[in-house]
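Student: This is a predicted model, with the sequence first.
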Amino acid sequence: MKKFYETETLFADTGDRKIAYRSYGKGKTIIFVNRFRGTLDTWDPLFITMMAKRFNVITFDYSGIGSSGGTMAPDIAIVAKDIKDLADCLKLGTFIVLGWSYGGLVAQAATLLYPNLVTHAILLGTNPPGKNEVPFEQAFLGCRAKTHQ
């Protein structure tokens, strides 16, 4: 198995944008859904390495973040479509989602919107869906963390 730092960044062409992703290991697919503005490089390498011993771990950059094209959507349901579009491009049947922080909200949305695709949702340090008592500030949403074009 390739080491974390040896894994190539690939791109899934959805037609209107390219989603950057990496794939590690073999087995049932688990898509890691990152924190707000997290990129392919913000996951813990040891965590990915250990999970890749039993699963095909796929990490990705949201549209408009990191190496992915497009624009980051302000609506979590639209962001969750990145997961479906990536799965469609990779011809995945079903998969597990693992959401961390903001990614947990996105993973929950994907689980509800695409129940025929998502078999399990693992949520790490996240909130339940619905209205937040303290809404996101526009300044927080407006900044882009684009590292590559």
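Tutor: Looks like it came in fine. This is a predicted model, so every value here is computed, not measured.

Student: From now on I want contacts and neighbour counts done on CA atoms only, so please keep to that.
Tutor: Fine.

Student: ok, the closest residue in space to Thr29 that isn't next to it in sequence to Asn127 distance?
Tutor: Closest residue in space to Thr29, ignoring its immediate chain neighbours: Asn56 at 4.5 Å, by CA to CA, 6 or more residues apart in numbering. Distance from Asn56 to Asn127, counting by CA to CA, to the nearest Å: 26 Å.

Student: Which residue of the two possesses the greater neighbour count?
Tutor: Taking other CA atoms under 10 Å, Asn56 and Asn127 do not tie; Asn56 has more neighbours (19 against 15).

Student: try it against this one:
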Amino acid sequence: MSQALVSMKSVYSVTEGQGRPILVLHGWGMNQAAWQPIRAQLTQHAQVTWVDLPGHGQSEAQTLGTLEQLVQVLEPLVQTNTCIIGWSLGGLVAQALAYALPDKVARLLLIGSTPCFVQKPTWPYALAPEILEQFATNLETHYEATVKRFFALQFMGTRHHPADLNQLRDAILQYPARLPALHQGLELLRSVDFSTRRLPVPSRWILGRLDKLVPIQVAEVLEQQGYEVMVLPHASHVPFVTHTSEFWAAVEPFIYD
């Protein structure tokens, strides 16, 4: 297995394995440590690049920036025929990369993500904007508690071993996201809306029926729009952690095809 470390001006990444290029993007407040439960499986037959988004993990930048700036920063990591895996906020970024680089992005695997995270008149299948506003307010006074609360929210409704989740949480928080990046991430979740656009590349959406952040009604709407959607009935927002076997069965044929 080959391995290479890349440190750019505003993004830190690790590349492992050989084969089809896969770019993996984590969610809000997280970093590449979140992928540990599936890391070995994913790198068996592919060249996988794990990214810490700007302002997260071991990336050097102090701010996440706008969506356009994120696309510009990540573009050098997108090779021809790349499959992008995006989870939660990372799914929004993956969609933006597909729109910007349709000749390079071969397909998208979108986990616990949606075209639009916050309710709009034309997109009611989302979080109330007050929820994100409360997170933003709490970050200023209770930073660590707010991040830990968000981490717990992602697993709500699922059965899991507390010790395993605490170990994963501690691994992620070893390199905590910077406060400016967290605020900018919330702004992206609040403002980005791809619900009226059609992705230009093949896409598979993996959703958990128990997800508290992405309402399950999104699955029906996406299917009506012609997308391929797979719903894991007992999973929440982080199916690759809590239901690894079911998740892997749903994604392996898609990413290696």
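Tutor: Done, it's in. Owing to the predicted nature of the structure, the values given are computational and were not obtained by experimental measurement.

Student: what's the TM between chain one and chain two?
Tutor: The TM-score (TM-score structural alignment, normalised by the length of structure 1) is 0.73; 132 aligned residues with a CA RMSD of 2.6 Å.

Student: ok so, going back, the residue nearest to Thr29 of structure 1 belongs to a strand?
Tutor: Yes: assessed with DSSP: H, G, I helix; E, B strand; the rest coil, Asn56 of structure 1 lies in a strand.

Student: Could you find the counterpart of it in structure 2?
Tutor: In structure 2, Asn56 of structure 1 lines up with Gln47, judged by TM-score structural alignment.

Student: residues contacting its match?
Tutor: Going by CA atoms under 8 Å, 6 or more residues apart in numbering, Gln47 of structure 2 touches 15-22.

Student: Got a ChimeraX select line for the buried ones in these?
Tutor: In ChimeraX, this line selects whichever of the contacts of Gln47 of structure 2 come out buried by 16 or more other CA atoms under 10 Å:
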select :15,16,17,20,21,22
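
Student: ok, the contacts of Gln47 of structure 2 in structure 1: which stay?
Tutor: For the contacts of Gln47 of structure 2, the subset whose aligned partners also touch in structure 1 (both residues aligned by TM-score structural alignment, their matches' CA atoms under 8 Å) is 15-22.

Student: which among the residues you listed gets closest to Gln224 of structure 2?
Tutor: Closest to Gln224 of structure 2 out of those is Ile22 (27.6 Å), distances taken as CA to CA.

Student: wait, what's in contact with the closest one?
Tutor: Applying CA under 8 Å, 6+ apart, the residues contacting Ile22 of structure 2 are 46-49, 82-85.

Student: just wondering, since we're on the equivalent of Ala110 of structure 1 over in structure 2, how far is it from Leu89 of structure 2?
Tutor: By TM-score structural alignment, Ala110 of structure 1 lines up with Leu97 in structure 2. Look at Leu97 of structure 2 and Leu89 of structure 2: by CA to CA, they are 13 Å apart.

Student: All the helices of structure 1, in order from the start?
Tutor: Here structure 1 has its helices, by DSSP state H, at 45-51, 76-89, 102-113, 138-142.

Student: looking at structure 1, which residue lies furthest from center?
Tutor: Largest separation from the mean C-alpha position in structure 1: Glu133, at 24.6 Å (CA atoms, centre = their mean).

Student: just to revisit the earlier point, any idea how far the match of Asn56 of structure 1 is from Gln3 of structure 2?
Tutor: Note on Gln47 of structure 2: its distance to Gln3 of structure 2, by CA to CA, is 9 Å.

Student: Would you map the strands across structure 1?
Tutor: Along structure 1, the segments classed as strands by DSSP state E run 10-13, 18-24, 28-33, 55-60, 95-100, 118-124.

Student: Show me the one of these that comes nearest Met72 of structure 1.
Tutor: The minimum distance between Met72 of structure 1 and the strands of structure 1 falls on strand 18-24, with 11.6 Å, by CA to CA.

Student: Output the helices of structure 1 as CSV; include the columns mean neighbour count.
Tutor: Converted to CSV, these look like this (neighbours: other CA atoms under 10 Å):
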stretch, mean neighbour count
helix 45-51, 14
helix 76-89, 19
helix 102-113, 23
helix 138-142, 10
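
Student: Make TSV from these and add distance to Tyr62 of structure 1 to it.
Tutor: Output for those, formatted as TSV (distance: least, CA to CA, whole Å):
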stretch	distance to Tyr62 of structure 1
helix 45-51	18
helix 76-89	7
helix 102-113	10
helix 138-142	13
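
Student: Lys28 of structure 1 matches what in structure 2?
Tutor: With TM-score structural alignment defining the correspondence, Lys28 of structure 1 maps onto Arg20 in structure 2.

Student: Contacts only, for its match.
Tutor: Residues near Arg20 of structure 2 by CA under 8 Å, 6+ apart: 45-47, 81-83, 256.
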